[in-house]
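J.: just to be clear, the model below is a prediction. Sequence and coordinates:
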Amino acid sequence: MSPLSPYLSVEPRHVDQGSEWVGPVSAVNIRGRFELAFVTIGGCCLAGAGFGTVNGLRMGLQATQNLAWSKPWNVQVLNMVTRQGTSWTNTLGCVALLYSMCGVAMEKARGTEDDINTVAAATLAGALFKSRGGVQGAVRGGLFGLAVSGFYSLYNNWDHLKSRLPHLY
């Protein structure tokens, strides 16, 4: 007979000591695009906050380099840090949200997850994000999304491409 657990007041042999993850038995251990959307959006928001904070500190110190240290100087630098941090967080968070929404929609519509979804979602997200700049802005945003996602897809599949086309490198 095993001893009673001091924390649960139950016998440990009655508690299943199996996996610590809860999920369907037939589930594959690969995260879907919808589940990865939360990580993508949160990561982009944190990256935007970090970049914006550093950029705001740089801009604030540059703008106040001729001033002696005082409370107004301190407030001006902190305001610049806060403005830039929130601005970049908002921008990257919106782009990540659009990308994730388009990616989930593409996956559901096509019924498969591949690099075509990634490239199409990034292109559409870039076009939607810059659409308030008119057709020209939407085209620029779409081309930027296409370029970034194209490079990502090439990087992600580089080993596969090298094995298929050995004469290119």
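T.: Arrived safely, thanks for sending. Numbering: from 1, shown residues only.

J.: rest of the way, CA atoms for contacts and neighbours
T.: Noted.

J.: now do the helices in the protein.
T.: Ranges of helices within the chain are 33-63, 71-110, 115-129, 134-156, 158-164, based on DSSP state H.

J.: second one coming, line it up with the first:
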Amino acid sequence: MSSFPPADQTSNTSFYSQSDTVNVSDILGNVDFGSAQIRELAGLGTGKLGEIEFVQVDDVPMTAGPIASRGVLDDLCYGTGTTYLAGLSFGGLWGLVEGTRGPNSNFKLRINTVLNSVTRRGPSIGNSCGILAMGYNGINGVITTIRGRHDAVNNIAAGALVGAIFKSTAGIRAMSVASVVCASAAAAWTYTFRHLQ
């Protein structure tokens, strides 16, 4: 039935003896990776009491206050992300309230109305808030770089400019209103931020 001859068990064991077998514990048994060896391999040295007290990520100093910042790009990313999420949440709640107030008595139609309202309001308001925050932080960074200091004047000017640019296609009146609203919001944020420090 089988064309292969039976394996000779004695010939296989003659090549290897029990003493030639190597286990993982044999390899790693004599290796000692204590904290001193790991610290030495990483090039950290031994500080006071052999502990690392502080590792600085980069050379850019962080600003003090409730929201630590490393600079313009950090503010741009953090501000855009948090403002987008806040706008998305607010728009979603607005859509939820708007959808539940509809005249539909059928449960499936009411659920469909709520979902449509949430998905229409949430992303729309979130995107608008994210664009405003990105423009505000970008303009604020440019003004800060040009003036060489970061103060309330930069924040209010950036708010006014981003509001005017955001509504620039809607006419002079809408531009003026958006500019005043965004400058007021920037002034309120600056005032609150200064008093939280």
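T.: Done, it's in. Quick caveat, the model's predicted, so the values are computed rather than measured.

J.: mind checking the TM-score on these two?
T.: Here the TM-score for the pair of chains, by TM-score structural alignment, normalised by the length of the first structure, is 0.79; 152 aligned residues with a Cα RMSD of 2.5 Å.

J.: one step back: is it possible to export the helices of the first structure to CSV including distance to V22 of the first structure?
T.: Below are the helices of the first structure laid out as CSV (distance: least, Cα to Cα, whole Å):
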stretch, distance to V22 of the first structure
helix 33-63, 15
helix 71-110, 23
helix 115-129, 29
helix 134-156, 30
helix 158-164, 34
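
J.: and those, which is most packed in?
T.: helix 115-129 (a mean of 23; mean count of other Cα atoms under 10 Å).

J.: could you list every helix and strand in contact with that helix?
T.: With contacts taken as 3 or more Cα pairs under 8 Å, 6 or more residues apart in numbering; DSSP states H and E, helix 115-129 of the first structure sits against helix 71-110, helix 134-156.

J.: what's the angle between the shortest one and helix 71-110?
T.: This means helix 134-156 of the first structure. 80 degrees (axes from the mean of the first three to the mean of the last three Cα atoms, to 10 degrees).

J.: helix 134-156 of the first structure vs the second structure, average distance?
T.: Compared with the second structure after fitting, helix 134-156 of the first structure has a mean deviation of 1.8 Å; criterion: mean Cα distance after the TM-score superposition for the first structure.

J.: contacts for that helix, please.
T.: Residues from elsewhere that reach helix 134-156 of the first structure (Cα atoms under 8 Å, 6 or more residues apart in numbering): 115, 118-120, 122-132.

J.: and T123 of the first structure, what pairs with it in the second structure?
T.: Taking TM-score structural alignment, T123 of the first structure has A160 as its aligned residue in the second structure.

J.: just give the nearest non-adjacent residue to H150 of the second structure, would you?
T.: T144 (5.4 Å; Cα to Cα, 6 or more residues apart in numbering).

J.: any idea what the one you found aligns with in the first structure?
T.: Match for T144 of the second structure (TM-score structural alignment): E107.

J.: same thing with S128 of the second structure?
T.: Residue pairing (TM-score structural alignment): S128 of the second structure is matched to T91 of the first structure.

J.: S176 of the second structure now?
T.: Using TM-score structural alignment, the partner of S176 of the second structure in the first structure is V139.

J.: swap in G91 of the second structure?
T.: Using TM-score structural alignment, G91 of the second structure lines up with G52 in the first structure.

J.: from T89 of the first structure, how far out is its match?
T.: Separation of G52 of the first structure from T89 of the first structure (Cα to Cα, to the nearest Å) stands at 7 Å.
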